[in-house]
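A.B. asks: Kindly return the folded structure for what I paste below:
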Amino acid sequence: MADDWRNGGFGLYVHWPFCEAKCPYCDFNSHVSKKIDQERWLAAYLSELRRSASETPGRVLNTIFFGGGTPSLMDPETVSSVIDEARALWHPSNDMEITLEANPGSVEAGRFAAYRDAGVNRISMGVQALNDDDLRRLGRIHTVAEAQAAFEIARTCFDRVSFDLIYARQHQTPEAWRAELSEALSMAVDHLSLYQLTIEDGTAFGDRYAVGKLRGLPEDDSAADMYLITQDICEAHGLPAYEVSNHARTGAESQHNLIYWRYGDYIGIGPGAHGRLTLNEEKYATETYLNPQRWLDAAERGGGEKGRTTLSLEDQASEYLMMGMRISEGLDIDRWELLAGRKLSEDTVDHLIGIKMIEHENGRLRATSDGRAVLNAVIRELLS
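C.D. replies: The predicted structure follows:
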């Protein structure tokens, strides 16, 4: 089992925790700061890269992902130095994917060109809505026009550009979402991440919702209609769902996210970053300090990692099932049974196949379109 991670690959996630403003729906580890010492942050990132590489010598690095926060607020020189160091510490794959998340409000042509020259070859843009009123409700600091302009700039610099949209927003109807999604697909996009708005505890939206002040959220049936509309329209435009919330043309899938879903190994550095790492025939879940200043101080002392949890083979089997069932290629049954040390329940599998929630083909188990709509329930049944 020491080499199981090779089924998914090996990636690096770098978390940049700073934003220009905190969005009311966001429960990510993001913070607003007036002053950021980028040289100090770069030194901490490089130190953490070297520490991680000392544990994983000789590995081929498939992907790097700069997430946040708003990584497009990073100096291009910072991004360049992180990429150069990672390339020197591991063996870069011939087709290594290097993604940087960007917000339209922090984009300019020169900055994107500098990221490209630094080695970034894929941009993931947080557009979130193609409606100015909804952008304001979501706390976004850009307009639709700015988002469209930023997308065009990105297209001139990068072959691969994705953007995110949120649906089931306040006062949104299925008809309005259909029109908005069609507009997004007309922008020559080859990858879309499409998320239903969820109200999370601890966010500004969560606080408003708790006291009855977040009005106009769609009813469950309406939100379900929007999910089905999403599947139908994207598939008709040649961007089928390769994961529950992600749609792409063939060959444009996010290779970094596929490492997660295929249950590979990945290093997470930066405040609040998580990882999965196989060392000496054990697999570990890693986590770092959440508070940016605490992480920075700890990294400067030699380690920003908060702790590690050893994952039993049963834990690994459960995580692989939860991840693998999210993607259209599904779960490798032999691999799961090797991790779990037992077979999947034939009765459960037959029942779920019988009600058309899953299908079994060529040694793989995958959710059907109906099953994907209620995936959490399907996963619970398989795990039980």
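A.B. asks: drop to CA atoms for contacts and neighbour counts, all remaining ones
C.D. replies: Fine.
A.B. asks: hey, where'd the strands end up in the stretch 101-250 of the chain?
C.D. replies: Listed in chain order, the strands of the stretch 101-250 of the chain (DSSP state E, counting those that start in this stretch) span 122-128, 160-167, 191-196, 241-243, 246-248.
A.B. asks: So which of those strands is nearest residue 362?
C.D. replies: Closest approach to residue 362 among the strands of the stretch 101-250 of the chain is made by strand 241-243 (17.8 Å; CA to CA).
A.B. asks: Could you report the neighbour count for residue 88?
C.D. replies: Per other CA atoms under 10 Å, the neighbour tally for residue 88 reads 12.
A.B. asks: by contact count, what packs against the strand or helix carrying it?
C.D. replies: Assessed by DSSP states H and E, residue 88 sits inside helix 76-89. When contacts are defined as 3 or more CA pairs under 8 Å, 6 or more residues apart in numbering; DSSP states H and E, helix 76-89 sits against helix 38-55, helix 109-118.
A.B. asks: Okay, buried residues for the last one please.
C.D. replies: Neighbour-count burial for helix 109-118, counted by 16 or more other CA atoms under 10 Å, picks out 111-116, 118.
A.B. asks: which residue is nearest the middle of the chain?
C.D. replies: Centroid-nearest residue in the chain: residue 257, 5.8 Å away (criterion: CA atoms, centre = their mean).
A.B. asks: Against residue 246, how distant is that residue?
C.D. replies: Distance of residue 257 to residue 246, given as CA to CA, to the nearest Å: 10 Å.
A.B. asks: again with residue 114
C.D. replies: Using CA to CA, residue 114 is found at 27 Å from residue 246.
A.B. asks: one more to line up against the first:
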Amino acid sequence: MASFALPQQQQLNVATAPEPLALYVHWPFCVSKCPYCDFNSHVRSAIDQDAWREALLADLDHEARLLPGRRLTSIFFGGGTPSLMEPGTVAALIAAAREQWPVADDLEITLEANPNSVEAARFADLAAAGVNRLSLGLQSFDDASLAFLGRAHSAREGLEALGIAQNHFTRVSFDLIYALPGDSEATWATMLDRALALGTGHLSLYQLTIEPGTRFAAQEAAGQLEPLDSDRAAALYELTAERTTAAGLPPYEISNHARPGEESRHNLAYWRYADYAGVGPGAHGRRLGQRTVRHRKPENFLSAIARNGHGIAEEEALTAIQAADEALVMGLRLAEGIDTAALAARFAMAEIVDWPAIDRLTGSGHITRNGSRIAATPAGRLVLNRLLAEIAA
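C.D. replies: Next up is the predicted model:
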């Protein structure tokens, strides 16, 4: 039988280059529950910071034992409201991650924060703890809209917190929510221009979505809330892409806009279907061909840590078809799209897309194709779920 060997240098690279890994840490606590939020967040009157630090460190240690030698490229503290964590807890988790894995020289460490004055006062300590990128939940520059969204800060507090963040962190991003009931192209354009003038290299701009189980969903069912109609929302989406592109922060993903080089490396790991370890209540992870989910309720998570040394509630091996479908769904959110041949080879499948459907959607202007690489056009991203249903092989 004929044998095949890589050249010596290539063999060396394969043997010595560790695979990249992203780490997600979930802090489940919030001061209050926003009416649009379906994330795993909980309001508690008291939080034992010492107990939570030890629990999260134990959960991280469990993942590290399963993923030795991987090169850590990013850490993301999400929530919940991670800026409610004691900076010492953040520092301890960063130090543990650095001890467990070799890290990239440009390790990105992001923490989500609310702009309340109490949390903004911690920004200097969080930066000293090792956070180098802050994601700030401004959501709006309008006090009436902030009240509608259930936010606990004012527009003035938000802008003050942004200024503090820009003084302390190398990279800053902030979120805005648009397509609220009553939004018009004129009102959103004014807010968007203001956002673009604030000088950050990254913006996350989300359309308001009524998620099941939220207070907004209950209000909609009771006839107390009427979402913006889909045609007007689509017009706002198109306006967003036009304005951000003109300002040098084009959309690199459906809701995320950045100057070249300022993209969220952590979120790119999700969308490019890389492995990531998820620790903390409700955290999802994907590693070694498995999907992991932690216990959502904080008390159940702590019980699992005490019982098992980790907080895993579910651990499932993914089939090649499941993984390929997930990679397709995630990758087509990106402006860069996906290399279908590379993904098919990765999952040992002949094809991961239906090429006649791709040809049809290319003709209709919803997909672009360059060899085996495909991407959704701006028009395609507006109807992405429908495209995915058509093209998955």
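A.B. asks: Nearest approach to residue 359 of the first structure belongs to which of the strands of the stretch 101-250 of the first structure?
C.D. replies: Of these, nearest to residue 359 of the first structure by CA to CA is strand 241-243, at 15.6 Å.
A.B. asks: Please name the nearest non-neighbouring residue to the aligned partner of residue 42 of the second structure in the first structure.
C.D. replies: Alignment note (TM-score structural alignment): residue 42 of the second structure maps to residue 31 of the first structure. Take residue 31 of the first structure and drop its neighbours on the chain: the residue closest to it by CA to CA, 6 or more residues apart in numbering is residue 18, 4.9 Å away.
A.B. asks: What number of residues are in the vicinity of whichever residue in the second structure pairs up with that neighbour?
C.D. replies: Aligning on TM-score structural alignment places residue 18 of the first structure opposite residue 29 in the second structure. As a burial measure, residue 29 of the second structure scores 24 neighbours (other CA under 10 Å).
A.B. asks: can you check residue 230 of the first structure too?
C.D. replies: 24.
A.B. asks: Report the contact partners of it.
C.D. replies: Residue 230 of the first structure makes contact with 178, 181, according to CA atoms under 8 Å, 6 or more residues apart in numbering.
A.B. asks: Check residue 77 of the first structure too.
C.D. replies: Contact analysis of residue 77 of the first structure by CA under 8 Å, 6+ apart lists residue 118.
A.B. asks: Could you measure from it over to residue 115 of the first structure?
C.D. replies: According to CA to CA, residue 77 of the first structure stands 8 Å off from residue 115 of the first structure.
A.B. asks: Next, count neighbours for the aligned partner of residue 313 of the second structure in the first structure.
C.D. replies: Here residue 313 of the second structure is matched to residue 306 in the first structure, going by TM-score structural alignment. Burial measure for residue 306 of the first structure: 16 neighbouring residues, criterion other CA under 10 Å.
A.B. asks: doesn't residue 306 of the first structure fall inside a helix?
C.D. replies: No. If the criterion is DSSP: H, G, I helix; E, B strand; the rest coil, then residue 306 of the first structure is strand and not within a helix.
A.B. asks: Quick check: the match of residue 42 of the second structure touching residue 69?
C.D. replies: Yes. Assessed by CA atoms under 8 Å, residue 31 of the first structure is found in contact with residue 69 at 7.2 Å.
A.B. asks: Looking at those two, which is more packed in?
C.D. replies: Neighbours per residue (other CA under 10 Å) separate residue 31 of the first structure from residue 69, with residue 69 holding more: 24 against 17.
A.B. asks: quick one: that one from residue 46 of the first structure, how far?
C.D. replies: Noted for residue 69 of the first structure: a distance of 19 Å to residue 46 of the first structure, by CA to CA.
A.B. asks: The residue nearest to residue 31 of the first structure contacts residue 68, correct?
C.D. replies: Yes. Contact criterion CA under 8 Å: residue 18 of the first structure and residue 68 qualify, at 7.0 Å.
A.B. asks: if I look at the two, which residues touch both of them?
C.D. replies: Residues touching both residue 18 of the first structure and residue 68 (CA under 8 Å, 6+ apart): residue 30.
A.B. asks: quick one: what's aligned to residue 231 of the first structure in the second structure?
C.D. replies: Alignment note: residue 231 of the first structure maps to residue 241 in the second structure; criterion TM-score structural alignment.
A.B. asks: any idea how far its match is from residue 113 of the second structure?
C.D. replies: From residue 241 of the second structure to residue 113 of the second structure the distance is 25 Å (CA to CA).
A.B. asks: Looking at these two, which one has more neighbours?
C.D. replies: Under the neighbour definition other CA under 10 Å, residue 241 of the second structure and residue 113 were set side by side, and residue 113 has more, 26 against 20.
A.B. asks: Aligned to that one, what sits in the first structure?
C.D. replies: When the first structure is aligned by TM-score structural alignment, residue 113 of the second structure is paired with residue 102.
A.B. asks: what's the closest non-adjacent residue to residue 86 of the second structure?
C.D. replies: Of all residues not flanking residue 86 of the second structure in the chain, residue 49 sits nearest, at 7.0 Å (CA to CA, 6+ apart).
A.B. asks: ok, that neighbour - how many residues close by?
C.D. replies: 14.
A.B. asks: Ok, residue 61 of the second structure next?
C.D. replies: So residue 61 of the second structure, with other CA under 10 Å, has 19 neighbours.
A.B. asks: same check, this time on residue 133 of the first structure
C.D. replies: Residue 133 of the first structure has 11 neighbours, counted by other CA under 10 Å.
A.B. asks: which one in the second structure is aligned with it?
C.D. replies: Aligned by TM-score structural alignment, residue 133 of the first structure pairs with residue 144 of the second structure.
A.B. asks: what's the spacing between that match and residue 100 of the second structure?
C.D. replies: Applying CA to CA to residue 144 of the second structure and residue 100 of the second structure gives a distance of 46 Å.
A.B. asks: what's the answer for residue 199 of the second structure, then?
C.D. replies: Remark: distance between residue 199 of the second structure and residue 100 of the second structure (CA to CA) = 36 Å.
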